[in-house]
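In: Sequence first, then the predicted structure, then my questions.
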Amino acid sequence: MGRQLPNLVSNLMPRLVPGLILLAVLTPVLAGLIGAVLPATGWFPPLGGQLVSLAPLQALWAEPGLATSVLLSLFTALTATTLSYALAMGLLALLVGTGAAGRLVRLISPLLSVPHITVAVGFLFLLQPSGWLARLVSPWATGWDRPPPVNLVPDEAGWALIIGMVAKEVPFLLLMGLSAASQIDARRLLDEARLLGRGPLAAWALVVQPQLGRRLVLPVMIVLVFSVSVVDMALVLAPLTPAPLAVRILTWFRDPDLSFQFIAAAGAVLQIGLAVCCCLVWAAAAAVWARAVRLACAGGWRLSVPRVAGRAGHGLLLVFAVLPCVLAALGLASSLIWAFADIWRFPDALPSRWGFRGWALGGDGLVRAALTSAALGLSAAAVSVIAALIWLETTSFATVRRTEGMMYLPLLIPQIAFLFGLQILLIWLGMDGRPLTLLWVHVVFVFPYVMLSLGPSWRRFDVRFADVAASLGAGPWRRFWAVKLPILLIPLLTAFAVGFAVSQALYLPTVFASNGRVATLTTEAVTLASGAGRQTLGAASALQMALPLMVFLGADFIGRIRFRRFSWFGV
């Protein structure tokens, strides 16, 4: 009996642990969807909704400007995702197999650690009529001695929001694409296609890109769903008359007239429909492209381009791909300048007096928000990394194929759609505003990104190292702690830093899970962007940049210290 119990536990662990982790991740999502769908059908007894009816949907259709909000959401999401995907693929075509790939990734990957709202605030500081861009060219090039009557941010068509999202999503898709390119050995495929007579463009478009596209379906869908339902960036960069649908849902939810809760629920259901619509449009476009590739291959199309035209195309592609990231970097620099500016009059390119006015005006509020953000981010990242290690160590390949896709469900459903219902459930259970509840909701979103970052490296681990340790008498725990964990320390630290950065960027989950009672740097930045002084907003943005950067630098420092002995071998 004493031997049977450990065997029973070891047999149950691969089945029990994944189920518990999935339950913890999916319960808020499913509960939130139920909590949104029921009020959307008119049934919500706490507010007097006793009967199922179409009244909420009818009230939603009657809202002025709804069609414009829907079209704006669709246009910005599909355009931003298409541009991000095209630019990332173009950069991959230029960089795969070259030493420039690592250098470019190091240059633009810091944008990944910056929250979306920080990038949006940077664009606001850069592109406003009195923004830094106008200051840099005034008055010597424009003759402006006062801000021009030109409104670039926000614009009615949503292009500022599109450019802001492209600046954030191109680095993400580029990193995902480089990981996928290493899995399919893209350099070898390109060389073989060239040996068969294909030109560089044909080799990439007809051989490598289709295989990369299949492996990037999940990252692209995550970007697409996020883009169609983004709120924090839209509050700063998108038009508000009318606003995108996700912003209007948040407005209805916050309305003091409780009858708007039913309209908000109906809007949440419509938001899910928009996300599904965007995914179907993307899938249809991918199918058309795949058909075109097959026809091109069958027809022997070599897609040759003159050398001069090819070089010019490479240069233009590099400019268009890097331009949004450069604008984002300039915006972040503008935020840092405002954080330490006391007096900065137009059209001066730099402040006439530096100081800490913004920090003094922010006072204890910014300090408390920073401490809360740091504690919440570190806790969410730690819990997510531990859960990911347990998942990766206990799941079999068959379990992974059956269930792992389900853990990405929180990223494939618009946040505004199920967080609305989740808050209703949390209020009903008396769990809203509690620190553990807020941590749980953050982990729901952080854990999938940690798995995206850590999973591929963990599964490529060479088991022969563990086999050698086993032959020397090391048990399972000894092999894990002394062999596997040290070898995979850098991917582990990277996943932790990614998890921290994701937690810092969460706006809607923080607002809904805390019921507005917990202030983080992201929620403070959104609030300050609506009307506070630029110095205070710049100080909040500076802190938002500093926290993830410190964690990434700390992870890099630990990795370098741990593996410094290998520097003797040029590693």
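Out: Okay, I see it. Numbering: from 1, shown residues only.
In: only C-alpha atoms for contact and neighbour calcs from this point on.
Out: OK.
In: For residue 550, see how far away residue 110 is.
Out: The gap separating residue 110 from residue 550 is 11 Å, by CA to CA, to the nearest Å.
In: and what of residue 355?
Out: The gap separating residue 355 from residue 550 is 23 Å, by CA to CA.
In: Who has more neighbours out of the two?
Out: The neighbour comparison of residue 355 against residue 550 (other CA atoms under 10 Å) goes to residue 355, with 15 against 12.
In: Tell me the spacing between that one and residue 131.
Out: According to CA to CA, residue 355 and residue 131 sit 19 Å apart.
In: got the contact list for residue 270?
Out: Counting by CA atoms under 8 Å, 6 or more residues apart in numbering, residue 270 touches no other residue.
In: Next, count neighbours for the closest residue to residue 491 other than its chain neighbours.
Out: What sits nearest to residue 491 in space, not counting adjacent residues and going by CA to CA, 6 or more residues apart in numbering, is residue 454, at 5.9 Å. Residue 454: 24 surrounding residues under other CA under 10 Å.
In: For the stretch 151-300 of the chain, just list every one of the helices.
Out: Taking DSSP state H, counting those that start in this stretch to define them, one finds helices in the stretch 151-300 of the chain at 159-184, 186-195, 200-203, 209-215, 217-229, 232-237, 245-254, 260-298.
In: this is the comparison structure:
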Amino acid sequence: MIRLLYLVTILICALPLIPGVLGIVLPALSWLPALGLYTPSFSAFNIAFQWSGLSQSIFLTLFTGIGSTVLAIALCFFILRANWNSPRWQRIEHLIAPMLALPHVAFAIGFAFTFAPTGWLFRLLESIGIDTSSAFTLIQDPYGIGLLFALAIKETPFLLLMSVSVLHQIRVNQLQAVAAGLGYNHNESWLKVVLPQWLPKMRMPIYAVLAYGLSVVDIALILGPTRPPTLAVLVWQWFNEPDLLLITRAAVGALLLLTVSFSVLALARAIEWLAFDIKREWQISGAFRYQATTPLTTKSNKRKRNTGISGRLHWPFFIIPIVVVPVLLLWSFAQRWRFPDILPSRYSARFWLQESNTLIELATSSAMLACISACLALILAIGCLEYRQKYQRGLPTWLIALPMVIPQLSILFGMQISTYFISGQYYWFWVIWSHVLFAFPYLYLSLDGPWRSYDIRLDQSARSLGMNAWATWWKVKRPLMMPAIWLAIAVGMSVSLAQYLPTQILGAGRISTLTTEAVALASGQDRRVSAVYGLLQGLLPLIFFTLALIASRYSGNFSRHKKSIQRQTRSTNTDDLICGKPHYK
């Protein structure tokens, strides 16, 4: 059974990459028999490269994708350096999960309502007498600065969360103690000792953030520049052209996006190799002399590093998401809100009532799709983890990470071309398949740590007492793993709920979710309806994580309560354990 699940996982999550790539290479070469194109040629490349704004779109993609990733990495490192092992870090760690639960689309809509020329920030500035008529706006600016900042703010909590296990793994406290003995102060120990070990172990999360920033479509449609747009949005526009013969140009664009993303990832790996393996003089140059006389652990240093600017860098990443939610709530109930009033002059629930039937239908379909996809991905992830534990051979890390680092638009375009060769309208099947493909890596990585920390001797003891493999897993291992499983299900459902391109492309517009409708309405004129959809789209993941936390705590408490009852039973029935029968007096 475990071997079968392992093979099914490879079929579902690895083999689609082959038709996904072939599905963009062959149409890019103008070979598409479904449209009567039987002669390969490079004419589609000429059509795509002759588009006047292509070079500018590539530059915007590189600027926003690389810039947001570098900014997120730098801010994540500064926040960790200033707050790790301090009382403030516990508060930061508690705020990470709610920030991650807020979907990208809901955050982008709230970000737009906050920083738009008629947004809440400009209203506040006008109320204190500052003229904003000629002020620079971050929403759809021609340089992509607003998109860059939005991506950095949204991805920094993710990198912080991924850094927690890495810092525990490299034992930061011991590294700092050794560095202090060699004369390094706090900042230099983090730069020369912690950073060279932290960054390589954060490679996969950073690559995922970088690939997402280069190929994002939904946030770029809401916040990014429009004339010209980023390369991913441009390819998406080409893909939606009514002339089917132009689909070859879209294939070239998808192939170009894939090439740009892999080139940037290769460049990032080369820079890491050069900085940490070749040019290592900055690491081994030793501590500065004037810093060697400053002890690392003095109270003045701790107070100084906790009250400095870097100690407060985490506030924008928590304040801005917290602010955008009330802004969405105000807009959803605002009937009349003139500029530059700070608050609406009239409130009404008309827009909630007007969209109630549609919202219920969309929420039901979104939750059902997320639940099915998360459960299937969970079964596959558990099967692969059990296969690795039993046979000491698992999925390669690069294979697991491929769906996270490959641009979605490129691979989905090829997958859709491949589905044309299968007759029938199986849109729900294709959408669920794509959601499982992109949710599986997150579920696998969420459960990888708990599975590695599980004591295998518990299984050996259970098997020695006569239990079979299934009973051992169900009665011994499953209760211990249930808290992690509940949280992994919430992660998988949130990832599935946030999928915009897989639902649009493989669903062919016939399957609607809260995410697809929220993106479609975000560019509309009625902010109230957009706020309603954005608020509900952000509410579902919060419900998922809340229920998962409750179930996780309940399962943990239930397991501990059951063990205590069993211990009490064993202590009171010693005669049964010794003699095999009750001892009658």
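Out: Alright, I've got the coordinates. Quantities reported herein were computed from a predicted structural model and do not represent experimental measurements.
In: Tell me how they score on TM after superposing.
Out: Between these two chains, after superposing, the TM-score reads 0.91 (TM-score structural alignment, normalised by the length of structure 1); 554 aligned residues with a CA RMSD of 2.5 Å.
In: Of the helices of the stretch 151-300 of structure 1, which stretch is the most buried?
Out: Mean neighbour count (mean count of other CA atoms under 10 Å) peaks for helix 232-237 among the helices of the stretch 151-300 of structure 1, with a mean of 24.
In: who does that helix touch, helix- and strand-wise?
Out: Counting contacts by 3 or more CA pairs under 8 Å, 6 or more residues apart in numbering; DSSP states H and E, helix 232-237 of structure 1 packs against helix 116-127, helix 159-184, helix 521-529.
In: Please identify which of those is closest to residue 252 of structure 1.
Out: Set against residue 252 of structure 1 and scored by CA to CA, those come closest in helix 521-529, at 17.3 Å.
In: Read off where that closest one ends up in structure 2.
Out: Across structure 2, the stretch matching helix 521-529 of structure 1 (TM-score structural alignment) is residues 514-522.
In: in the superposed pair, what's the mean gap between that stretch and structure 1?
Out: Once fitted to structure 1, stretch 514-522 of structure 2 is off its aligned match by 0.5 Å on average (mean CA distance after the TM-score superposition for structure 1).
In: For the counterpart of residue 340 of structure 2 in structure 1, list the residues it contacts.
Out: Aligning on TM-score structural alignment places residue 340 of structure 2 opposite residue 347 in structure 1. Contacts for residue 347 of structure 1 (CA under 8 Å, 6+ apart) come out as 130, 134-136, 138-139, 144-147.
In: Contacts only, for residue 329 of structure 1.
Out: Applying CA under 8 Å, 6+ apart to residue 329 of structure 1 gives the contacts residue 111.
In: In stretch 455-475 of structure 1, which residues are buried?
Out: Across stretch 455-475 of structure 1, burial judged by 16 or more other CA atoms under 10 Å covers 455, 458, 466, 469, 474.
In: Kindly apply the preceding question to stretch 388-398 of structure 1 instead.
Out: In stretch 388-398 of structure 1, residues buried by neighbour count (16+ other CA under 10 Å) are 388-392, 394-395.
In: any idea which helix or strand comes after the longest helix anywhere in structure 2?
Out: In structure 2, assigned by DSSP state H, the helix with the most residues is helix 527-572. Sequence order places helix 574-579 as the next helix or strand after helix 527-572 of structure 2, per DSSP states H and E.
In: so where in structure 1 does that next one end up aligned?
Out: Using TM-score structural alignment, helix 574-579 of structure 2 lines up with nothing in structure 1.
In: Run a quick neighbour tally on the counterpart of residue 439 of structure 1 in structure 2.
Out: Superposed on structure 2 with TM-score structural alignment, residue 439 of structure 1 falls opposite residue 432. Residues within reach of residue 432 of structure 2, counting by other CA under 10 Å, total 21.
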